[in-house]
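K.L.:
Here's a sequence, model it:
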Amino acid sequence: MKQYLVGGAVRDRLMGLEVKDRDWVVVGADPQAMVKAGYTPVGRDFPVFLHPKTHEEYALARTERKTAPGYHGFDFQASPEVTLEQDLARRDLTINAMAQDECGAVTDPYGGQQDLTNKVLRHVSPAFAEDPVRILRLARFAARFADFSVAPETQALMRQMVAQGEVDALVAERVWQEFAKGLMEGQPSRMLQVLRECGALARIAPEVEALFGVPQPAAHHPEIDTGAHLALVLDQCAHLGAPLVVRFACLCHDLGKALTPAELLPRHIGHEARGVPLLKRLSERWRVPSDCRELAELVAREHTHVHQSEAFGAEARLRLLERCDAWRRPERFEHLLWACECDARGRLGLTQKPYPQRERLLKDLQATLGIDLAAVSAAALAEGKTGPAIGRAVQTARLNALLALQARLQAV
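P.N.:
This next block holds a predicted model:
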């Protein structure tokens, strides 16, 4: 029985990167031998065991055979006779198909080290075409290793997979899982680029694909193309360290621009409301978590108002806070402003431009959150007010807080 460190851990060690997760493969053993050695079985689809001390996962070396379309259509075979090379052959990319023994010796039967040197993402074997999730994984790795290119033969294979309908068999949860990981990488725009080049984006996210080629006014968008703007916005999300909820909201913030009638171009008047049904459809199809859905809808609806808020008076800023439910959901409101800053700075030549709207609206929020609502309500009750009248008293108190803040800022 021999144990090998495999996959991403080997790749990252060779690249001099921090190893966050370690996966192991065991050659020459069966489940009974693993249990006898003190490992705990946890795998449902194939034999995976937890180490008795480190609790890291150890999988028996296995082969796989395609039996049906889609992600689940595989038959796995694990036995002591399966070799390390056979196990590595079923992996997606050459840079992920290497193993390292306890002495540090690397087994690299498919040229992973050479592809690391050349910065190439290349499939291990034609079996890559049997699992459509691998297209998403490759696109995610392209977003992580932005200076890596996709091998021409791998690009051709992915286009063939899309043409044959393999991508249409993807399970919603896996699409979201991989896409979410890609959004959190260092250059998310590369994921969109790779998926577009093979035709997969049009299949899994036609609402996003439709943005490419849609023009915008150069005065506000020097990059002109809406899809190019989206790519810049997503990379700004990475630059500013935005969380997933913000990055998904930015992905969906301009979907309505693909539906703007010709008479409302080039300013895309009303694209905010047109985008909401599209992002809801995308969210339902991918089964996106509710916090991501809710913020995406808020950003789609309100991002242009946030951009314009510097010119708003106190009453208009108060209405913006009300529409955003900012007092009950202050964290979500902060995420909205974060997304709007990414949107504003995701423009050609404007990536370093300040975004004072974010700081100012946060000050507005803090000023209105500082009101003693119990005292305002008690005073209203003492004056004989009830129901809606108390609500109006609270609104007046908040407006006065904004006016006082405005006066202080103007005096500085």
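K.L.:
okay, CA-based contacts and neighbour counts for the rest of this
P.N.:
Will do.
K.L.:
if you go through this protein in chain order, where are the strands?
P.N.:
For the chain, strands defined by DSSP state E occupy the ranges 2-6, 23-27, 40-41, 48-50, 57-60, 62-66, 74-78, 99-100, 106-107, 120-121, 149-150.
K.L.:
contact partners of the third one?
P.N.:
In this structure, residues lying in contact with strand 40-41 by CA atoms under 8 Å, 6 or more residues apart in numbering are Pro31, Met34, Val35, Pro47, Val48, Phe49, Leu50, His51, Pro52.
K.L.:
Skip the chain neighbours and tell me the closest residue to the last one.
P.N.:
In this structure, Pro52 finds its nearest non-sequential neighbour in Tyr39, 5.3 Å apart by CA to CA, 6 or more residues apart in numbering.
K.L.:
I'd assumed Phe49 was in contact with the one you found.
P.N.:
Yes: the pair Tyr39 / Phe49 is scored as a contact, 5.7 Å apart, by CA atoms under 8 Å.
K.L.:
what about those two, which has more around it?
P.N.:
Set side by side, Tyr39 and Phe49 give different neighbour counts by other CA atoms under 10 Å, the larger being at Phe49 (24 against 20).
K.L.:
Give me the buried positions along stretch 253-265.
P.N.:
By 16 or more other CA atoms under 10 Å, the buried positions in stretch 253-265 come out as His253, Asp254, Leu255, Gly256, Lys257, Ala258, Leu259, Thr260.
K.L.:
Name all residues that make contact with the closest residue to the third one other than its chain neighbours.
P.N.:
Which is Leu255. Spatial nearest neighbour of Leu255, chain neighbours left out: Gly275 (4.8 Å); criterion: CA to CA, 6+ apart. By CA under 8 Å, 6+ apart, Gly275 lies in contact with Cys252, His253, Asp254, Leu255, Gly256, Lys257, Ala300, Arg301.
K.L.:
how about this one, so we can line them up?
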Amino acid sequence: MKTYLVGGAVRDKLLGRTVTEHDWVVVGSSPEEMQAQGFVPVGKDFPVFLHPQTKEEYALARTERKTGKGYGGFSFYCGEEVTLEDDLIRRDLTINAMAEDENGAIIDPYNGQQDLADKLLRHVSPAFAEDPVRILRIARFAARYHALGFRVADETIALMKTMVADGEVDHLVAERVWKETERALGEPNPEVFIEVLRSCDALARLFPEIDALFGVPQTAAHHPEIDTGVHTLMSLQQAVALSPSTCVRFATLLHDLGKATTPREEWPRHIVHEARSLPLVKQLCGRIAAPKDYKDLALMVAQWHTHCHRALELKPATILKVLQSNDAFRRPERFEQFLLCCEADARGRTGFEDREYPQADFFRAALKAAQAIDMAAIQQGGHTGQAFGDEVNRQRLQNLVQLTKSNSTKE
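P.N.:
Below you'll find the predicted structure:
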């Protein structure tokens, strides 16, 4: 029985990155022997055990055989004769197919160290094509290591294209697509996740609403980058700079979906694209099982972002409508997320990346002004039911009138 550190821990140690998880492979053992030594079985599909003290995962070395479509269509074999090399060749990338023994020596049968040096994300073997989740994982790794100069190897992109053409990605379950997407949104360059999926034709299968944005022109005066897809990814980059929230980043990514449905004869203008975005956001979120808070923020941003851009031109009654429609009084933290998305959209344009966005501060001031009313005094004044609500709105509107007058005086 021999134990090896494998996968991401070895990769990140060699890259000089912080190692947060340790995964181990055990060669020459059996489930019975592992349990006899106190390991606790947890694996459903194949033998994985938790160490009795550290609680880290130890998996028996295994081979796999493709038995059906999708990422779940496999049978596993974990006999004592399975070698470390047998186990490593079934992994996704060469940089994830290295191991370290108890003396710190690196076992690297598939040239992972060379690919680390060359900054290449390359598949280990043709077996890569048997698991469509790997397309999402490769795109996610590209988003993580982009800043270090990594790229996906040309032959791996070609293999991913073949997998898409063969229909493998069509068998991905929604929950797995969401899990990988959410993790990708948390990486330093989530726009690279989208770019890699597009480069292998998977974006059109998994996120057709986003894929359709590329090639759709916008008015050059407002969008020097012209292409709506390019603008979307630039906005996503800005969202990363403004917030670590994957919810903010997701909503920013979906904010302009309606522009893909603008009739060509109306290009490059996109009249009422906000309303046309809403069913597309719902459709996408439903298909990938996005959680409700992600969907709700995405719908808010899609519907109201142009109102935010025009904040300094809006009438007080419209400002109040925006605050009420977005539940800003009860959920100010979500309204703050909305403002960050709008700022990311405004900055996600060529030449506008460092531009101030006073509209967000104006809406923050508007919310504060509308909140600055004495609810108890209104109640003590005898207002109840509908009359109470009307008086609250009247005073909020009065405060917003004063704010807009004060703002116009400053200008």
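K.L.:
Quantify their similarity with the TM-score.
P.N.:
The TM-score (TM-score structural alignment, normalised by the length of structure 2) is 0.96; 408 aligned residues with a CA RMSD of 1.5 Å.
K.L.:
Mind telling me what the residue nearest to Leu255 of structure 1 corresponds to in structure 2?
P.N.:
Correspondence of Gly275 of structure 1 to structure 2, assessed by TM-score structural alignment: Ser277.
K.L.:
ok, now Leu232 of structure 1?
P.N.:
So, by TM-score structural alignment, Leu232 of structure 1 is matched to Met234.
K.L.:
any idea what sits nearest its match, other than its immediate chain neighbours?
P.N.:
Gly348 (4.5 Å).
K.L.:
Can you report how many residues lie near the counterpart of that neighbour in structure 1?
P.N.:
Using TM-score structural alignment as the criterion, Gly348 of structure 2 maps onto Gly346 of structure 1. Gly346 of structure 1: 25 surrounding residues under other CA under 10 Å.
K.L.:
ok, now Tyr294 of structure 2?
P.N.:
Residues within reach of Tyr294 of structure 2, counting by other CA under 10 Å, total 16.
K.L.:
State whether it and Cys247 are indeed in contact, as I suppose.
P.N.:
Yes: between Tyr294 of structure 2 and Cys247 there is a contact under CA under 8 Å: 5.3 Å.
K.L.:
Enumerate every residue touching the match of Gly348 of structure 2.
P.N.:
Residues near Gly346 of structure 1 by CA under 8 Å, 6+ apart: His229, Leu230, Ala231, Leu232, Val233, Leu234, Asp235, Gln236.
K.L.:
The first one - how many residues pack around it?
P.N.:
For His229 of structure 1, the tally of surrounding residues (other CA under 10 Å) stands at 24.
K.L.:
I figured it was touching Ala344, is that so?
P.N.:
No: contact criterion CA under 8 Å: His229 of structure 1 and Ala344 do not qualify, at 9.8 Å.
K.L.:
pretty sure Glu315 of structure 1 contacts Ala397?
P.N.:
No: using CA under 8 Å, Glu315 of structure 1 is not in contact with Ala397; the gap is 11.9 Å.
K.L.:
Okay, the residue nearest to Leu255 of structure 1 and Lys257 of structure 1: tell me how far apart.
P.N.:
Distance, Gly275 of structure 1 to Lys257 of structure 1, by CA to CA, to the nearest Å: 7 Å.
K.L.:
Also Val25 of structure 1?
P.N.:
In terms of CA to CA, Val25 of structure 1 sits 49 Å off from Lys257 of structure 1.
K.L.:
ok, now Tyr110 of structure 1?
P.N.:
Distance from Tyr110 of structure 1 to Lys257 of structure 1, by CA to CA: 45 Å.
K.L.:
And for Pro215 of structure 1?
P.N.:
From Pro215 of structure 1 to Lys257 of structure 1 the distance is 9 Å (CA to CA).
K.L.:
what do the two both touch?
P.N.:
Thr226.
K.L.:
which residues in structure 2 does stretch 134-143 of structure 1 align to?
P.N.:
The aligned range for stretch 134-143 of structure 1 is 134-143, by TM-score structural alignment.
K.L.:
Val26 of structure 1 corresponds to which position in structure 2?
P.N.:
For Val26 of structure 1, the residue aligned by TM-score structural alignment is Val26.
K.L.:
Its match and Ala59 touch, don't they?
P.N.:
Yes: between Val26 of structure 2 and Ala59 a contact is recorded at 6.0 Å, counting by CA under 8 Å.
K.L.:
Against Gly182 of structure 1, how distant is Ala389 of structure 1?
P.N.:
Counting by CA to CA - Ala389 of structure 1 and Gly182 of structure 1 are separated by 50 Å.
K.L.:
Gln100 of structure 1 too?
P.N.:
Distance of Gln100 of structure 1 to Gly182 of structure 1, given as CA to CA: 27 Å.
K.L.:
now Arg65 of structure 1
P.N.:
Taking CA to CA as the measure, Arg65 of structure 1 falls 27 Å from Gly182 of structure 1.
K.L.:
With Ala397 of structure 1 instead?
P.N.:
45 Å.
K.L.:
So for the two, which sits in the more crowded spot?
P.N.:
Shown here are Ala397 of structure 1 and Gly182; by other CA under 10 Å, Gly182 has more neighbours (25 against 17).
K.L.:
okay but that one is in contact with Ser189, surely?
P.N.:
No: counting by CA under 8 Å, Gly182 of structure 1 stays clear of Ser189, with 9.1 Å between them.
K.L.:
Now the common contact residues for these two.
P.N.:
Common neighbours of Gly182 of structure 1 and Ser189 (CA under 8 Å, 6+ apart) are Ala143.
K.L.:
Give the equivalent position in structure 1 for Leu172 of structure 2.
P.N.:
Checking TM-score structural alignment: Leu172 of structure 2 goes with Leu170.
K.L.:
Could you find the closest non-adjacent residue to that match?
P.N.:
Counting by CA to CA, 6+ apart, the residue nearest Leu170 of structure 1 is Gly70, at 5.8 Å.
K.L.:
Not counting its neighbours along the chain, what's nearest Asp364 of structure 1?
P.N.:
Here the residue nearest Asp364 of structure 1, using CA to CA, 6+ apart, is Leu402, at 6.3 Å.
K.L.:
wait, what's in contact with the aligned partner of the one you found in structure 2?
P.N.:
Using TM-score structural alignment, the partner of Leu402 of structure 1 in structure 2 is Leu400. Applying CA under 8 Å, 6+ apart to Leu400 of structure 2 gives the contacts Pro316, Ile319, Leu320, Ala366, Ala369, Ala370.
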